[in-house]
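# got a structure for you, letters missing:
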């Protein structure tokens, strides 16, 4: 997997220019904070990390807290979502912040953020009860940009990202998409596309409907197409 570099990033929160994210994800993160009228009650703890930074966090945590703790809360270098620029760790703004396991409660403005996030493409990535699926301990502070409407569908179906990709892979194809009704005049068709041996596949998008293609990093892609319709 090819990771982005720092020049492709921008500040996740304008007041913390040192913490960077993918540009689209950062813009939407700031929209969530504006939507919930957040002043400075929520702060960013960690965003995009280079390979060297991830290795240092892994090694420092290993030396300080041991292997079991490190494997539970720190991704192996080259396997961290932070290296994609799409993940952000957040914390309730307190005088003392734990930078490995920051406090981000399910109440107050942090709870408002969590409830609002899916409408802007973000999901709480590692929730309690999904550890055997994700391979990571519960991290209430870690949010991942997956894009709309995938974030809303995952929240509604209580699915981790691994479960969502598996669901699409097993139940959809280009002829039988999953239909998400986003409004009375709009629907989104979502299909999993298998890529055979890394070869490209030509898709017919001649109808000029808006579409988005997202890689899965496991030999496939997810095609989302916006269609107009009118519900009775």
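Great, that's in hand. Note that the coordinates shown come from a computational prediction; the quantities given were computed from them, not determined experimentally.

# Please count neighbours and contacts with C-alpha atoms only from this point.
OK.

# helix or strand right after the longest helix along the chain?
Across the chain, the longest stretch assigned as helix under DSSP state H is helix 51-65. Under the assignment DSSP states H and E, the closest C-terminal helix or strand after helix 51-65 is helix 67-73.

# okay, pairing it with this:
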């Protein structure tokens, strides 16, 4: 048995952090941790692991020339500029639906990417990424590589953002597969996992002969949070950006 010791600040980082209008990003991403996802648009940056898996996903569906990255990581200052420009050009209602407030955008995490079908005159705010052709094939494979369509139709009242077929978020496998199968947003998935307490009743996901246990651990307020893990088990921990940790153990 081994024991992981996690500081309170660790709840603000990891591939499963929830960033939205109620939960701004607390820990700024260091630019040194970011890499370009597409040589056609070297300014579209992502966190290294998510960029590598996005590249592999696009290779898997043979879409190197047919799907392009439009917008990845954004600094708070860039998000502020985009928000102000949209307010001036598109008005308050449109902007509130499609542009997150500075500090509350998933694009700050380095885990989100806006994609477009490779056509002339791509719209930066609402790029076309339809549900047929190569974009359909991308969606079919996305969860295998840890990606989910973050803002699905019909869940606007939960996410606080309008339906965005072009916006994908890296959460990692098997979380992506569970969210897709259960038709959960990240908000719903976080709430679901609070019912599965670490060390008591983990959620179990089976795949390719592997047993994966996923659970929630509330963070200690004034001391290190300690999590016991069996020797030989592969364990990944992500903060949730609010009050605790999501623990994923592969057996």
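Okay, I see it. Note that the structure is predicted; figures quoted are calculated from it, not measured.

# quick one: the longest helix of the first structure aligns where in the second structure?
Counting by TM-score structural alignment, helix 51-65 of the first structure falls onto residues 76-90 of the second structure.

# again with stretch 126-139 of the first structure
Under TM-score structural alignment, the alignment places stretch 126-139 of the first structure onto residues 151-164 of the second structure.

# neighbouring contacts of the matching stretch?
The contact list for stretch 151-164 of the second structure (C-alpha atoms under 8 Å, 6 or more residues apart in numbering) reads 20-21, 96-100, 126, 150, 165, 167, 185, 187.

# Any quick PyMOL command for the buried ones out of those?
In PyMOL, a selection of the buried entries from these looks like this (16 or more other C-alpha atoms under 10 Å):
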select buried, resi 20+21+96+98+99+100+126+150+165+167+185
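
# Farthest-apart pair in the contacts of stretch 151-164 of the second structure, please.
Using C-alpha to C-alpha, the contacts of stretch 151-164 of the second structure reach their maximum pairwise distance at 126 and 187, which is 22.5 Å.

# Which element, helix or strand, includes the residue nearest to the spatial centre of the first structure?
Of all residues in the first structure, the one closest to the mean position by C-alpha atoms, centre = their mean is residue 144, 2.2 Å from it. According to DSSP H and E, residue 144 of the first structure maps onto strand 139-145.

# quick one: that strand to the second structure mean distance?
Relative to the matching residues in the second structure, strand 139-145 of the first structure has an average distance of 0.2 Å after the fit, by mean C-alpha distance after the TM-score superposition for the first structure.

# Tell me the helix or strand right after that strand.
Per DSSP H and E, strand 139-145 of the first structure leads on to helix 150-157 as the next helix or strand towards the C-terminus.

# which residue numbers in the second structure go with that next one?
Following TM-score structural alignment, the partner segment of helix 150-157 of the first structure in the second structure covers residues 175-182.

# Leaving out the residues flanking it, which one is nearest to residue 172 of the first structure?
Spatial nearest neighbour of residue 172 of the first structure, excluding adjacent residues (C-alpha to C-alpha, 6 or more residues apart in numbering): residue 191 at 5.3 Å.

# Is the one you found part of a helix or strand, or is it coil?
Per DSSP: H, G, I helix; E, B strand; the rest coil, the secondary structure class of residue 191 of the first structure is strand.

# wouldn't it be in contact with residue 170 here?
No. Using C-alpha atoms under 8 Å, residue 191 of the first structure makes no contact with residue 170, being 10.2 Å away.

# Between these two, tell me which one has more neighbours.
Counted by other C-alpha atoms under 10 Å, residue 191 of the first structure and residue 170 do not tie: residue 191 has more neighbours, with 23 against 10.

# what do we get in the second structure for the more buried one?
Under the alignment (TM-score structural alignment), residue 191 of the first structure maps onto residue 215 of the second structure.

# Contacts only, for that match.
Each residue near residue 215 of the second structure by C-alpha under 8 Å, 6+ apart is listed here: 193-194, 196-199, 201-203, 246-248.

# Closest to residue 146 of the second structure out of those?
Within the set of the contacts of residue 215 of the second structure, residue 248 lies nearest residue 146 of the second structure; the separation is 13.7 Å, counting by C-alpha to C-alpha.

# Show me what the closest one aligns to in the first structure.
So residue 248 of the second structure corresponds to residue 224, using TM-score structural alignment.

# could you list every residue that touches its match?
Taking C-alpha under 8 Å, 6+ apart as the contact definition, residue 224 of the first structure lies against 188-191, 211-213.

# and what of residue 29 of the first structure?
Residue 29 of the first structure makes contact with 12-13, 120 under the criterion C-alpha under 8 Å, 6+ apart.

# for the match of helix 51-65 of the first structure, the distance to its chain's centre please.
For stretch 76-90 of the second structure, the distance between its averaged C-alpha position and the chain's averaged C-alpha position is 22 Å (C-alpha atoms, centre = their mean, to the nearest Å).

# how close does that stretch sit to the first structure?
With mean C-alpha distance after the TM-score superposition for the first structure, stretch 76-90 of the second structure departs from the first structure by a mean of 0.5 Å once superposed.

# Run through who's touching that stretch.
Contacts made with stretch 76-90 of the second structure from outside it, assessed by C-alpha under 8 Å, 6+ apart, are listed as 94-95, 99-103, 105, 108.

# Dump the residues you listed to JSON lines, plus distance to residue 222 of the second structure.
Formatted as JSON lines, these follow (distance: C-alpha to C-alpha, whole Å):
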{"residue": "94", "distance to residue 222 of the second structure": "42"}
{"residue": "95", "distance to residue 222 of the second structure": "39"}
{"residue": "99", "distance to residue 222 of the second structure": "36"}
{"residue": "100", "distance to residue 222 of the second structure": "32"}
{"residue": "101", "distance to residue 222 of the second structure": "31"}
{"residue": "102", "distance to residue 222 of the second structure": "30"}
{"residue": "103", "distance to residue 222 of the second structure": "26"}
{"residue": "105", "distance to residue 222 of the second structure": "29"}
{"residue": "108", "distance to residue 222 of the second structure": "28"}
